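> output the structure for:
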Amino acid sequence: MRRMGRDRRGVSAIEFALIVPALILLYVGTVEIGNALTVYRRTAQVAATAADLTAQVRAVTKDDIEDIQAAASSILTPYSTDPLKIVLSSVVADDENNGKVDWSCASKGGARANNSSYNVPAGLTEPDSSVIVAEIKYTFTPLLGLTTIFSPGSFDMTRTFYTRPRRSMKVTKTDNGC
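As a prediction, this is how the structure comes out:
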C-alpha cells in the first residue's frame, strides 16, 4: 500500500483527464460567442443595406422588395438565412410630425399595417417628410445546438435602421402585393 501511495507515474494522465473537459468547454464557448457576435454585426449590415437600397429609388414593386431582401440577406453568408426576417416600411410624417406607415413588406410573417402609427426617433423626420425603416429579426441558434445550462438555446437579435429617401420626398409602392 505504501509503495502504491508513493507511485506518481499516472499523475499527469489524471490531471490531463480532469483539465481536458474544461478546456474543450472553453474552446466551444469561445467559438459560439464569436459566431454570435459575427451574426449580430452582420444583422446590422443587413438592416443598413436593405434600407439603403430601398431609399435609392423613387418607387418599388413587390419584385423590387424581394430583390432588395435577397441582396441584403446574402450578407449573412455562410450563416443560414432561414431564421432571418426583414420588414421594410415607408413611414410618412404628417403635418404634426406623427409617423404613419405608408406601406410595409416582410420577407416572412406579417408586415406593419398600412396607416398604423409608428414612432420615429426624434429628429429623423420633419412634417410632410418620410423615412425608410428596415427592421431585422434573426433567431440565432448556436452551431452545436447546446441547449443545456451551458447555452441559452436560440435567442433573437433585432436591429432597426432608418434612412431618408434620396431621390424623392418618399418612396412609393406601385403595386399592392407583398
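> only C-alpha atoms from now on, for both contacts and neighbour counts.
Will do.
> check contacts around the spatially most central residue of the chain.
Nearest to the mean C-alpha position of the chain, counting by C-alpha atoms, centre = their mean, stands residue 43 at 3.5 Å. Applying C-alpha atoms under 8 Å, 6 or more residues apart in numbering, we find residue 43 in contact with 76, 136, 138, 157-159.
> from the residues you listed, which land in helices?
Applying DSSP state H to those, no entry is found in helices.
> buried ones from the residues you listed, can you make that a ChimeraX selection?
In ChimeraX, a selection of the buried entries from the contacts of residue 43 looks like this (16 or more other C-alpha atoms under 10 Å):
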select :76,136,138,157,158,159
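> let's compare: structure for the following, please.
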Amino acid sequence: MENRPLHKDSVRKEQSIKVGALPRLRRFVEDRRGVGAIEFAIVAPLLIMAYVSAFEISVAVTVSRKINRASATVSDLLTQNQTTNKATLDTMKTVTKTVIAPFSQDGYSLKITGIAVAADGKATVAWSRDQNEQRPYATGLVVTLPSTLEAKSTFIVRTELTVPYTLLSMMPSLASSFNKINLSKTSYFRQRTGDKITCSDC
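Sure, this is the predicted structure:
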C-alpha cells in the first residue's frame, strides 16, 4: 500500500503544538508564585517555637536570679545581729516575697536554720524555722556542710528557698503539672559579730 505524505496544514499544526508546549512547560517550571506562602508555612512554626523558647528561658533565668537574691538576703539580714526570735524569722517570708516580686511565690518552701559549727568542724542545728512557723529540723541534728565551705568555731545561717515555676507562662491554657519545675537556692552566711546567733524563743 502506497504511503501518502501528510497534508501541509497538519504538519504545521503538529509543529506549532510542539513548539508551543515547550514555552508553557518552561513557564510552569520557572513559576514561583505561591512559593513564599509555602516557605512561610514551613518556617513560621519554627520561628514561633524559637520565640516562645527564648521568652521562657529569659523569664526563668530572671526568676532564678530573684530566688538566689531572696535566699541570700534572708541569710544576710539574720547574720547582722547576735540574737533573733520567732517573730523576726517569720517576717523573712515577707522579705522573700518582696524580693521575688512581681513574680509569685505561691506554693514556696522556706527553711531558715541556725547552724553551730564546733572547733572540729562538726555542724549541728541550733534552731530552725519554716514558712509555716514550724521547726523543720530537730535541735542538735548533725548537718553536712558543703565541702567548699571551710567553717570551724563559727555560726552559720542557712536559708533554703524553693519556688515552683510554671513553664509556658505566656500560654497558661497549655500549662499543666508537667510544665512545673522547682527553682531553689540554698545560701550560707557566717555570723558578722560574736561567736553565735541565738534564738530566744525557738
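> and the TM-score between them?
Once superposed, the chains reach a TM-score of 0.83 (TM-score structural alignment, normalised by the length of structure 1), with 171 aligned residues with a C-alpha RMSD of 2.5 Å.
> and in structure 2, which of the contacts of residue 43 of structure 1 remain?
With both residues aligned by TM-score structural alignment, their matches' C-alpha atoms under 8 Å, the contacts of the contacts of residue 43 of structure 1 that structure 2 also has are 76, 136, 138, 157-159.
> and the residue nearest to the centre of structure 1, how far from residue 159 of structure 1?
7 Å (C-alpha to C-alpha, to the nearest Å).
> of the kept ones among the contacts of residue 43 of structure 1, closest to residue 176 of structure 1?
residue 136 (22.1 Å; C-alpha to C-alpha).
> what is the aligned counterpart of the closest one in structure 2?
Mapped onto structure 2 by TM-score structural alignment, residue 136 of structure 1 lines up with residue 161.
> tell me the contacts of the residue lying closest to its match once chain neighbours are set aside?
Among residues not flanking residue 161 of structure 2 along the chain, residue 110 sits closest, at 4.7 Å (C-alpha to C-alpha, 6 or more residues apart in numbering). Residues near residue 110 of structure 2 by C-alpha under 8 Å, 6+ apart: 93, 130-131, 159-162.
> which one of those residues is nearest residue 201 of structure 2?
Distances from residue 201 of structure 2 to the contacts of residue 110 of structure 2, taken by C-alpha to C-alpha, are shortest for residue 130, at 14.5 Å.
> what's the separation between the closest one and residue 112 of structure 2?
Distance from residue 130 of structure 2 to residue 112 of structure 2, counting by C-alpha to C-alpha: 6 Å.
> and the two? Which one has more around it.
Counted by other C-alpha atoms under 10 Å, residue 130 of structure 2 and residue 112 do not tie: residue 112 has more neighbours, with 27 against 21.
> how far away is the corresponding residue of structure 1 for that one from residue 45 of structure 1?
Here residue 112 of structure 2 is matched to residue 88 in structure 1, going by TM-score structural alignment. Going from residue 88 of structure 1 to residue 45 of structure 1 by C-alpha to C-alpha gives 14 Å.
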